[in-house]
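> this is a predicted model, with the sequence first.
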Amino acid sequence: MQKRQDSGAKPHAWLAALANEPRVLMLLPGLFWAGNAIVARSVADEVPPVGLAFWRWAVAALLIAPLAWPHLRRDVPVMARHWPVMLLLTALGISIFNTFLYIGAHTTTAINIVMLQTAMPIVVVIATFLIFRETLTGRQAAGIAASLAGTLTLISHGDPAVLLHLDFKRGDLWMLAAVVSYAVYTALLRLRPPVHGLSFVFATFALGAVLLVPFYAAETMWVRAMPLSAHTLAAISYVAVFASILAYLAYNRTVELLGANTAGLVVHLVPVFGTILAVLLLGEELHPYNLAGIALIAFGLWLATRKAD
């Protein structure tokens, strides 16, 4: 795989070291996307979905612009030459995925959002095979299976019957479409132009916001305007900084280091961190099934990433 111009930051040695530690990097998207699902559901009655998606990417692009600026003069011509790939990756991984997730959050539950996201590693495997004819190693397959079993253990509270009685809603179809979109984005990341990671995320964030402008305008005029409140500003701040800038930098670099099939497993960390946050912040009780599920996911990730040693 062609190495980019250091997706990791160079000014500090610890940042450079972190950029080459995929097992650490892959923890960050799971942590921040766990919060994204909760935020999306918590503001669903107040914040329109396209508006949340538009301001998420617009604010994220503005915040990361000063850091990306030193690299953009060199990288903009490269990205311009690869504009079809840039447009496709932006549409799939930025505009479509998150907008569909936020639309789905209006008519489904947070647990269903997490549940459907657990299918993403499998959809990534299907996408990489259909597009690039890439197959799984035995260790990767075992790791995905163990990690998926752990995720389902957490979601079902250790009772498989719970999975049979989940109440699927219209929003789940939006979420399923979002999962397919992001899986294809993950598979196609290997085609991204050889530019700095900061240039890439700035360009995709800014272009993603631009692609949403007509839909945001239509939503504002004919559905509901974006409210200005402390709750809204807090939600936008979280999804822009943590679920966007930090999560995408870490995820894109993980795909670069480990490949799409293994990197897709970060989604299985979403319920892990959701459980941990609930125990630490909400005082919820830790049950044996929590420990069993987390252990299975940890084992699956260890198996799938072992070849990176």
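Now that the structure is in, tell me what you want to look at. The model shown is predicted, which means the values in this text are computed figures rather than measured ones. Residues are numbered from 1 along each chain as shown.
> all contacts plus neighbour counts: C-alpha atoms, from now on.
Fine.
> longest helix in this structure, please.
helix 49-81 (DSSP state H).
> how far off centre is stretch 31-38?
9 Å (Cα atoms, centre = their mean, to the nearest Å).
> for stretch 237-249, that is, sorry about that
Relative to its chain's centre, stretch 237-249 lies at 10 Å (Cα atoms, centre = their mean).
> now stretch 299-309
Mean C-alpha position of stretch 299-309 versus that of the full chain (Cα atoms, centre = their mean) differs by 20 Å.
> and stretch 33-45, by the same measure?
Relative to its parent chain, stretch 33-45 has a centroid offset of 13 Å by Cα atoms, centre = their mean.
> sorry, back to before: who's in contact with the helix or strand following the longest helix of the chain?
Once the chain leaves helix 49-81, the next helix or strand it forms, by DSSP states H and E, is helix 83-90. Contacts to helix 83-90, defined as Cα atoms under 8 Å, 6 or more residues apart in numbering, come from residues M79, Y185, L188, L189, L191, R192, P193, T204, F205, L207, G208.
> what sits against the second one?
Read it as Y185. Applying Cα under 8 Å, 6+ apart, the residues contacting Y185 are L89, L92, G93.
> the last one and A183: what is the separation?
Summarising the geometry, the distance separating G93 from A183, computed by Cα to Cα, to the nearest Å, is 8 Å.
> more crowded one of these two?
A183 (27 against 24; other Cα atoms under 10 Å).
> wait, that one sits on T118?
No - using Cα atoms under 8 Å, A183 is not in contact with T118, being 11.3 Å away.
> ok, now which ones touch G208?
F54, W57, T90, A91, I94, S95.
> any idea how far it lies from F132?
Distance from G208 to F132, counting by Cα to Cα: 25 Å.
> comparison target, given below:
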Amino acid sequence: MKRGIALLILATILWGGNYICGRYLGPALPSTLLNTIRWAISTAILVGILAMNRKSLPVIARWKEFSILGFLGIFSFSTLTYFGLHSINASQAGMISAGIPIAILLFTPLVLKERIGPKSWLGAIVSIIGVIILFQGKHTDASGGSFIGQIAVILSCLAWGLYTVLGKKYGKEIDPLTMTAGAALYGTIFSAISCVGTVDLDSIHMTGMAWICVLYVSTFASVGAYLAWNSGVKIVGAGYAAPYINLLPVWTVVFGLILLNEQLSLLSLAGGILTILGAVLAGLKRGALR
């Protein structure tokens, strides 16, 4: 049990680092190009893992599922997150990401036809109020770009929520590793297409540290976090593991304050805490029912 919990915590730490690297890479790479490079490397690793396990990737047979998941979870989620990190700090993005469990909650009855209890809806309302307060607490020097950045991260949460719910639906017929590899492949294709005619080569400013960040988000924040999370879930169970996703915004804030010297207003901090508490309330209730 302790090993499983350690793996879950490790996964959230690795995912938290993705926001830090995304913030650092903002001036170095356009978000679409960054996402293409990241997931091209991740796809190669995932396909390699499949090959080591003597599994093939049904690229054609499962094109519909892979394309939908790839568009939502790989292309939309990651690109919107990186785009948002151009204009808001990692701490703010991390606290907004606490709304991911709420996005999952909203899409669950629509896609899976599962009933959601009143306490879970209460948690959703609390989180939404927290996000609104978080918006009001943005820095005094924030420009219109920060508002656009916040909207982009909220849209990324919605994309991930729908991706997660559909992944649960498709997961009845496709194993998690195959599904992730297929989504990564199609998501990379969507990202590459989005770069055509939109990426200005003059906007690329890569440094040694930038390449290290690209390597991190392509390996540790993608494949490493995925393997750690799913291994942890396998040990402790999905219901027990669910609330641990709420550690993601906590690590993001901690890393942002320590590594990027970011600052948060008290109102932003209060909104973030409220968002996390609402997500915990919703997540704990759902976990208890499983």
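Happy to help now that I have it. In this text the structure is predicted, and so the values were computed from the model without any measurement.
> residues in contact with stretch 114-126 of the first structure?
For stretch 114-126 of the first structure, the external contacting residues (Cα under 8 Å, 6+ apart) are 37, 135-136, 144, 148, 151-152, 155, 172, 175-176, 179-180, 182-184, 186-187, 260-262, 264-265, 267-268, 270-271.
> now check the first structure for the residue matching A98 of the second structure.
Alignment note (TM-score structural alignment): A98 of the second structure maps to T118 of the first structure.
> and for G73 of the second structure?
Match for G73 of the second structure (TM-score structural alignment): G93.
> how far is the helix or strand harbouring L148 of the first structure from where the chain is centred?
Taking DSSP H and E as the criterion, L148 of the first structure maps to helix 138-156. Here the centre of helix 138-156 of the first structure is set off from its chain's centre by 18 Å, with Cα atoms, centre = their mean.
> show me which residues of it are buried.
Residues of helix 138-156 of the first structure classed as buried: 139-156 (neighbour count, 16 or more other Cα atoms under 10 Å).
> and the next element down the chain from that helix?
helix 161-164.
> for that next one, which outside residues touch it?
Residues outside helix 161-164 of the first structure that contact it (Cα under 8 Å, 6+ apart): S156.
> buried set for that helix?
Under 16+ other Cα under 10 Å, helix 161-164 of the first structure has no buried positions.
> for V124 of the first structure, see how far away L212 of the first structure is.
On the measure of Cα to Cα, L212 of the first structure and V124 of the first structure end up 25 Å apart.
> go on, P77 of the first structure?
30 Å.
> okay, and E173 of the second structure sits in which element?
Taking DSSP H and E as the definition, one finds E173 of the second structure inside no helix or strand.
> so for stretch 95-102 of the second structure, first residue to last residue, what's the gap.
Terminal residues of stretch 95-102 of the second structure lie 13 Å apart, using Cα to Cα.
> any idea what T207 of the second structure aligns with in the first structure?
Superposed on the first structure with TM-score structural alignment, T207 of the second structure falls opposite S229.
> burial count for its match?
Around S229 of the first structure there are 11 residues (other Cα under 10 Å).
> could you do L7 of the second structure as well?
When counting by other Cα under 10 Å, one arrives at 21 neighbours for L7 of the second structure.
> wait, it sits on G224?
No - L7 of the second structure is beyond contact range of G224, at 10.4 Å (criterion: Cα under 8 Å).
> for P193 of the first structure, helix, strand, or coil?
Assigned with DSSP: H, G, I helix; E, B strand; the rest coil, P193 of the first structure falls in the coil class.
> neighbours around it, how many?
So P193 of the first structure, with other Cα under 10 Å, has 21 neighbours.
> surely it meets V78?
Yes - counting by Cα under 8 Å, P193 of the first structure does reach V78; the two are 6.9 Å apart.
> how about the equivalent of A203 of the first structure over in the second structure: what's its closest non-neighbour residue?
In the second structure, the residue paired with A203 of the first structure is G182, using TM-score structural alignment. Spatial nearest neighbour of G182 of the second structure, chain neighbours left out: F66 (5.3 Å); criterion: Cα to Cα, 6 or more residues apart in numbering.
> how far away is the match of A203 of the first structure from W63 of the second structure?
On the measure of Cα to Cα, G182 of the second structure and W63 of the second structure end up 8 Å apart.
> neighbour count winner among those two?
Neighbour count, other Cα under 10 Å: between G182 of the second structure and W63, G182 has more, with 26 against 15.
> which residues does the more buried one contact?
By Cα under 8 Å, 6+ apart, the contact list for G182 of the second structure reads L57, P58, V59, F66, G70.
> show me the helices in the stretch 101-250 of the second structure, by range?
Along the stretch 101-250 of the second structure, counting by DSSP state H, counting those that start in this stretch, helices occupy 118-136, 144-170, 176-195, 208-218, 225-236, 238-241, 247-259.
> what's the angle from the fifth one to helix 208-218?
Using axes from the mean of the first three to the mean of the last three Cα atoms, to 10 degrees, the inter-axis angle of helix 225-236 of the second structure relative to helix 208-218 is 40 degrees.
> what about E173 of the second structure, how many neighbours?
If you count neighbours by other Cα under 10 Å, E173 of the second structure ends up with 9.
> count of neighbours near the counterpart of A44 of the first structure in the second structure?
Under the alignment (TM-score structural alignment), A44 of the first structure pairs with G26 of the second structure. G26 of the second structure has 20 neighbouring residues, counting by other Cα under 10 Å.
> repeat for D75 of the first structure
So D75 of the first structure, with other Cα under 10 Å, has 20 neighbours.
> which residue comes closest to it once chain neighbours are left out?
Nearest residue to D75 of the first structure in three dimensions, chain neighbours excluded: V195, at 5.7 Å (Cα to Cα, 6+ apart).
> if I look at the one you found, how far off is T204 of the first structure?
Note on V195 of the first structure: its distance to T204 of the first structure, by Cα to Cα, is 12 Å.
> now do V241 of the first structure
From V241 of the first structure to T204 of the first structure the distance is 15 Å (Cα to Cα).
> with N36 of the first structure instead?
Using Cα to Cα, N36 of the first structure is found at 19 Å from T204 of the first structure.
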